[in-house]
Structures are given as structure tokens and as C-alpha cells.
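# Just a sequence and a predicted model for now, questions to come.
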Amino acid sequence: MPVLPRHALPSAPIGAAIGLFGGSFDPAHEGHVHVTQHALRRLQLDQIWWLVSPQNPLKRSGPAPLDTRLGQARSLMRHPRVQVTPIEAQLGTRYTADTLRALLRLYPRRRFVWIMGADNLAGFHRWDNWRVIMESLPIAVVARPGQQLAALSSVAARRYMHARLPQRAAPLLSKARAPAWCFLTGPMRDISSSGLRAKGVWQGADNQYPDGTGI
């Protein structure tokens, strides 16, 4: 792991409850913002860090350049308790399990919660070392339109059904000992990065929308 100056990494006080929301964000959109705000409120977190990944190992084609995605995400997600970070590129990690291992070592005495959409839980068993992730820190799964059945019947959900907490316990999730996870329902936004790319709404390589205006 590269040796990084402390000022180059996100800051968080001792004892802080921090949500980690990872993905390509190619592009970031209002659905990501909605999930973030929902998680801040329901989980009673002190901060959420967006982990904008250099590359998603499960996707064949590469995303837009990292600097482009970071700039667009920061222009969209403006909240005093949310930090948009390139921390995986800084740490030199490729897989989530390795990123979490590094963060837990770098930030002792903080309480991390992994945040993901229900669509990610449905395919979670295909992630590298997914059991290590599940047993490293609590996980909050946020409902996505049309994904609840697939998520709750997934390999990961069935394997760790004994560790599922009821929604009313969501504020306590950051204090729970892993494995522990909670499925959060509520208002949903039917929007996805892949859908925006398919419609031509995002041209990340040029940092432009189709009408030519910069992000």
C-alpha cells in the first residue's frame, strides 16, 4: 500500500460513524444523491464517503477518466457531511475487500458502514472475497426499483439471513458487530448510470452533455 500524507486522505474524528458508498459513478446522478441522503438520515451517520473507483473489475469496458468522474460527482453531491474521494486510486487497491482492509487499518476507532443498492446485493456473491467484506463491517442495503425480490433471495442474503437487522434498528447498524446488515426501504429513484449512458446523457470522455455544455 502506498505511503500517503495524512492530509491527502479524508478526515474523520475518533468515534465517527462513516458510510462508505463505492462505485464507478459513471456518471454520478440524482439516484446516488438520494441514496446518500437517505442513508445519512436513516443510519444516523456522521459522514459518507463516496469511493469513486478507478475501474470496476466486474465491467468489461472502462469508465470515463477518473478526474472527469470526480469533478462531475463533486459538482453534483454538495453536502457538508459527504466527501467525494479517489481513495482507491490513492491506496492502489482494486477490489473492495482490499480497500476496506486498508481503511480499517488507517482509521482505527472509527465505525464504518458499507452502503450499496439492492441490485448490488443481488450479485454480491460474485464480488472478490465477498464473505470477507460481509464479515468486516456492517452493510446497509438501500432498496432499488424492481430489485427487492432478487436482492432478498440472493446468495448473500440467504447465507447471512441470520445477521439481518430489522429496519427499526438502522440507527444502531454502525455500532453492530459484523456480520450485520439491514435492508432499507423508502422512496426510490428509478435512475441508473448505465441508463444515462445508454440514452447518451453522459459523455464522460469529453466531460460534456450531448448539447455540448460542460458539466
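Yes, it's here.

# switch to C-alpha atoms for all contacts and neighbour counts from now on
OK.

# OK, contacts around the residue nearest the centre of the chain?
Relative to the mean C-alpha position of the chain, the nearest C-alpha, by C-alpha atoms, centre = their mean, is the one of residue 21, at 1.9 Å. Residue 21 makes contact with 36, 48, 49, 50, 51, 114, 115, 116 under the criterion C-alpha atoms under 8 Å, 6 or more residues apart in numbering.

# what about versus this one:
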Amino acid sequence: MKIGLFFGSFNPIHMGHLIIANTMATSTDLEQVWFVVSPQNPFKKSNTLLHEFDRFDLVSRAIDDNPILKASDVEFRMPKPSFTIDTLVRIQEKYPQHEFRLIMGEDNLAQLPKWKNYEKILEYVGIYVYPRPNSRPHEFKNHPAIQFVEAPLLDISATYIRQQVQAGKSIRYVVPEAVEQLIRLKKFYL
């Protein structure tokens, strides 16, 4: 099976993430997309992150009714911060029967040369890229290991969602109903 790996903090997961994942799973040769919940991104501060198990639970609830989307906690048992290449090696060892592709936004391509062993990522799995507004120029436009995929974009940020929750405002239609219910029930981001 060919599987797309969509890494992120998902703090919280929102409709933009879900649209991209579903588009990748239904408009490409991918058969599934796995949300790889990252305990700590090496490029982000962790002071606003919910605990990884809570974020994993939010992702699981968001995709519960879609069999082509899965949640992965593979990085929870790895050293922090997690580096994509290390996770890719771990996933491939754990699931040798599958073929994997990394999914990322075009805005991250300009940063790719800063990633640990980025050449190995390109060689090892290849990347499916969705467009992002205001993406900086990058050197990867015609790279053979990179496939660009058109996907509808919603300009939603997890920061905006957290701010709305803190202000006591609605996040309806920005996150799935099950995610909103859990955020309210557990008083996340307050």
C-alpha cells in the first residue's frame, strides 16, 4: 500500500489539515494518509502545545469516520525533538510492506535544506507538496522526487483557533464537531 505521511503538531487539528489529507488520499496514487502527531517540532517552541496524547486523541476523533485517514503516534517513543528522517526510518522498519511519501506544504520546501539529512528524505520516500500562499522561492520546482498536488486551501491557523478558545468564541466549522466537543469538555487551550 502507498501511504502519505502528514507530519504536524496538530495543535489542534482543523478543517484545513483534513481537506489536505483527504485530497492527497483521493486525488493521488496514495491509498491512505497517516497523520503523524509530532510531540515536538525541532523548529517550534513547545510552550503552547497540548500534551501529545491529547493532540493524538483530537486527531483520532477528527478522522474516526474516514477509513483512508489514520493517526500515528510513532514519534511518541522516539527521542525529542523528532527529526523526520529518523521517523521515516522507524516507520519503514515497522511497516516494510508499505511504500511511503511525505506530505508537506510548499511553504516548507524553502526550509527543506535545513532539515536533518533532507537529501536522504528525497531519496528515501519522496515528497508530495500542496500549494501554499506566499511560499518563498525554492530550488525544488523540478526535482524528480517531488510531486506537486493541487489542493484546496483554507487559511486557518491553529494559533487562531487557540485564541478563539481562550476568548470564549466559537470555533464551529473551523474544526470538526468532535474536536470542538473534546476541546470544550477538557478545557484545552484555556
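Structure received. Just so you know, these numbers come straight off a predicted model, no measurement behind them.

# If any of the contacts of residue 21 of structure 1 are buried, put those into a ChimeraX selection.
Here is the ChimeraX selection string for the buried members of the contacts of residue 21 of structure 1, based on 16 or more other C-alpha atoms under 10 Å:
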select :36,48,49,50,51,114,115,116
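
# which among the contacts of residue 21 of structure 1 gets closest to residue 209 of structure 1?
Ranked by distance to residue 209 of structure 1 (C-alpha to C-alpha), these are led by residue 50 at 22.4 Å.

# Tell me the spacing between the closest one and residue 35 of structure 1.
11 Å (C-alpha to C-alpha, to the nearest Å).

# Which position in structure 2 pairs with the residue nearest to the centre of structure 1?
Matched by TM-score structural alignment, residue 21 of structure 1 corresponds to residue 6 in structure 2.

# Same question for residue 69 of structure 1.
Using TM-score structural alignment as the criterion, residue 69 of structure 1 maps onto residue 55 of structure 2.

# Where does its match fall, secondary structure wise?
helix 52-63 (DSSP states H and E).

# quick check: the next helix or strand after that helix aligns to which part of structure 1?
As assigned by DSSP H and E, the chain's next helix or strand after helix 52-63 of structure 2 is strand 69-72. Mapped onto structure 1 using TM-score structural alignment, strand 69-72 of structure 2 spans residues 82-85.

# mean shift between that stretch and structure 2?
Its matched residues in structure 2 lie on average 1.2 Å from stretch 82-85 of structure 1 after superposition (mean C-alpha distance after the TM-score superposition for structure 1).

# OK, contacts around residue 112 of structure 2?
Here residue 112 of structure 2 is in contact with residue 118 (criterion: C-alpha under 8 Å, 6+ apart).

# which residue lines up with it in structure 1?
Under TM-score structural alignment, residue 112 of structure 2 pairs with residue 124 in structure 1.

# Which residue is the nearest non-sequential neighbour of the aligned partner of residue 121 of structure 2 in structure 1?
Matched by TM-score structural alignment, residue 121 of structure 2 corresponds to residue 133 in structure 1. Spatial nearest neighbour of residue 133 of structure 1, chain neighbours left out: residue 97 (5.5 Å); criterion: C-alpha to C-alpha, 6 or more residues apart in numbering.

# Checking my notes, the one you found in a strand, right?
No. Read with DSSP: H, G, I helix; E, B strand; the rest coil, residue 97 of structure 1 is helix and lies in no strand.

# List the residues that contact the equivalent of it over in structure 2.
Using TM-score structural alignment as the criterion, residue 97 of structure 1 maps onto residue 85 of structure 2. Contact analysis of residue 85 of structure 2 by C-alpha under 8 Å, 6+ apart lists 116, 117, 118, 120, 121.

# Quick check: of these, which has the highest neighbour count?
Using other C-alpha atoms under 10 Å as the neighbour criterion, residue 121 leads the contacts of residue 85 of structure 2 with 21 neighbours.

# after the helix or strand harbouring that one, next one along is what?
Assigned by DSSP H and E, residue 121 of structure 2 belongs to helix 118-124. Where DSSP H and E defines the elements, the next helix or strand beyond helix 118-124 of structure 2 is strand 127-130.

# quick one: the strands in structure 2?
Taking DSSP state E, the strands of structure 2 run over residues 2-8, 32-37, 69-72, 99-105, 127-130, 146-148.

# what's in contact with stretch 34-42 of structure 1?
Applying C-alpha under 8 Å, 6+ apart, the set of residues contacting stretch 34-42 of structure 1 is 19, 21, 45, 46, 47, 48, 115, 142, 170, 171, 188, 189.

# Now do the same contact list for the alignment partner in structure 2 of the third one.
Read that as residue 45 of structure 1. Matched to structure 2 by TM-score structural alignment, residue 45 of structure 1 sits across from residue 30. With contact set as C-alpha under 8 Å, 6+ apart, residue 30 of structure 2 has these partners: 1, 2, 3, 4, 24.

# Right, I'll call it a day here.
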